[in-house]
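**Q** sequence first, then the predicted structure:
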Amino acid sequence: MEESGQVPPGNHEVLGDSVTWGGCTIIYLLGQQLHFELFDFSYQVLNVAEVEAAAITPNQKNPHFVPEWDALLEAMKKARRLNNHVFSMLKARCPLEDKQACAIKQSGAPLHRIKFENTVSAFETLPQKGA
């Protein structure tokens, strides 16, 4: 029983980046990338941390600094970089088609004729057989 002393592999070691790719793909295809970036908690924490870091001079000590947060902030930055990479790959290979949309004002009234940019279809960019 040599294996009993080994630590079982974590989710990331088993699945890799597939969970991120799957989640970002669903978000992208539903057209919700901007909402995801706006409402994701880790993005908000990173934005606050970046603003605080920019506001503090090099010789000044941050009063809100907690040493354990460094690892958390680095993990959040890594996740954001991976998400941005996945979204950029999806935009390059599968751009969203031209769509008419209807937005809702805060008062509840609809805003008609919001138009998204028309982009080249991924099907048109694939190599053709025999070409």
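**A** Good, I have the coordinates.
**Q** hey, let's count contacts and neighbours off CA atoms from now on
**A** Noted.
**Q** residue 7 in helix, strand or coil?
**A** coil (DSSP: H, G, I helix; E, B strand; the rest coil).
**Q** quick one, what contacts it?
**A** By C-alpha atoms under 8 Å, 6 or more residues apart in numbering, no residues touch residue 7.
**Q** same thing with residue 43?
**A** Residue 43 is in contact with 37, 76, 80, counting by C-alpha under 8 Å, 6+ apart.
**Q** quick one: the strands in this protein?
**A** Remark: strands assigned in the chain by DSSP state E are 100-104, 110-115.
**Q** not counting sequence-adjacent ones, nearest residue to residue 21?
**A** Counting by C-alpha to C-alpha, 6 or more residues apart in numbering, residue 21 lies nearest to residue 86, which is 6.3 Å off, once chain neighbours are set aside.
**Q** take a look at this one as well, against the first:
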Amino acid sequence: YIAPQQRASAVLRAVPVLRGAAQTARLPGRAAVARAPAPHHHAPAHTDDTNEFHRLWSALQFLYCIPVGDTQFTVEELFGEGLHWAGCTIIALLGQQRRFEALDFCYHILRVQRVDGKDESVKGIPLKRMVDRIRRFQVLNSQIFGVLARHLAADEERAGVEHVRCFPPPSAPIHQIN
């Protein structure tokens, strides 16, 4: 359990907003509050905004794709598919699925590996094992996005279909008490 937690901490430190670029402000009588610096007009998108959640999830998924040792637990063994469902659901609800699929770090590594076909170890990480994990996560993500697309249909798709029917109340004899 320690190894995935340490890897998650390393990724969160690598994300600029969470690493320390955020300034800490102390309000009178309250605890310290982290405040991100104002983005520049020419700056790249920031991960502290919901518009960029897919980037944060991409970084976390990259961590999950790194193969672990024989004595360590994988993310799937620790949490099952629930973590992937949570990330993909948030991405789908924010409407960032296409951006995620186009800009995901792992999918980029997979595309590059398909072109060059290298099977070596980079900084102690066997590339073939990592690419196999990326492929499994890509299939899992596409299945989750498919299920979510069926159940989270947009309102304009449902607008032409009437789902509620009104029936008149049954007529019953009126009894009067004299």
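**A** Sure, I can see it. This is a predicted model, so every value here is computed, not measured.
**Q** related to what we said a few turns ago, if any of the contacts of residue 43 of structure 1 are buried, give me the ChimeraX selection for them.
**A** Applying 16 or more other C-alpha atoms under 10 Å to the contacts of residue 43 of structure 1, the buried members can be selected in ChimeraX as follows:
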select :76,80
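**Q** which ones among the contacts of residue 43 of structure 1 lie within helices?
**A** Members of these lying in helices (criterion: DSSP state H): 37, 76, 80.
**Q** mind putting the residues you listed into a markdown table with distance to residue 113 of structure 1?
**A** Formatted as a markdown table, these follow (distance: C-alpha to C-alpha, whole Å):
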| residue | distance to residue 113 of structure 1 |
| --- | --- |
| 37 | 24 |
| 76 | 37 |
| 80 | 32 |
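**Q** if we only consider these, which is nearest to residue 19 of structure 1?
**A** Of all those, residue 19 of structure 1 sits closest to residue 80, with 13.8 Å by C-alpha to C-alpha.
**Q** related to what we said a few turns ago, so which of the strands of structure 1 gets nearest residue 50 of structure 1?
**A** strand 100-104 (31.4 Å).
**Q** for that closest one, packing partners?
**A** Using 3 or more C-alpha pairs under 8 Å, 6 or more residues apart in numbering; DSSP states H and E, the elements in contact with strand 100-104 of structure 1 are strand 110-115.
**Q** of the ones in helices among the contacts of residue 43 of structure 1, closest to residue 100 of structure 1?
**A** residue 37 (22.1 Å).
**Q** and that closest one, what's its match in structure 2?
**A** Counting by TM-score structural alignment, residue 37 of structure 1 lines up with residue 101 in structure 2.
**Q** what about the one residue sitting closest to the centre of structure 1, distance to residue 65 of structure 1?
**A** Closest to where the C-alpha atoms of structure 1 average out (C-alpha atoms, centre = their mean) is residue 83, at 3.4 Å. Noted for residue 83 of structure 1: a distance of 26 Å to residue 65 of structure 1, by C-alpha to C-alpha, to the nearest Å.
**Q** same thing with residue 75 of structure 1?
**A** 17 Å.
**Q** got it, and residue 7 of structure 1?
**A** 32 Å.
**Q** can you pull the contacts of the aligned residue in structure 1 for residue 92 of structure 2?
**A** In structure 1, residue 92 of structure 2 lines up with residue 28, judged by TM-score structural alignment. Residues in contact with residue 28 of structure 1 (C-alpha under 8 Å, 6+ apart) are 87, 90.
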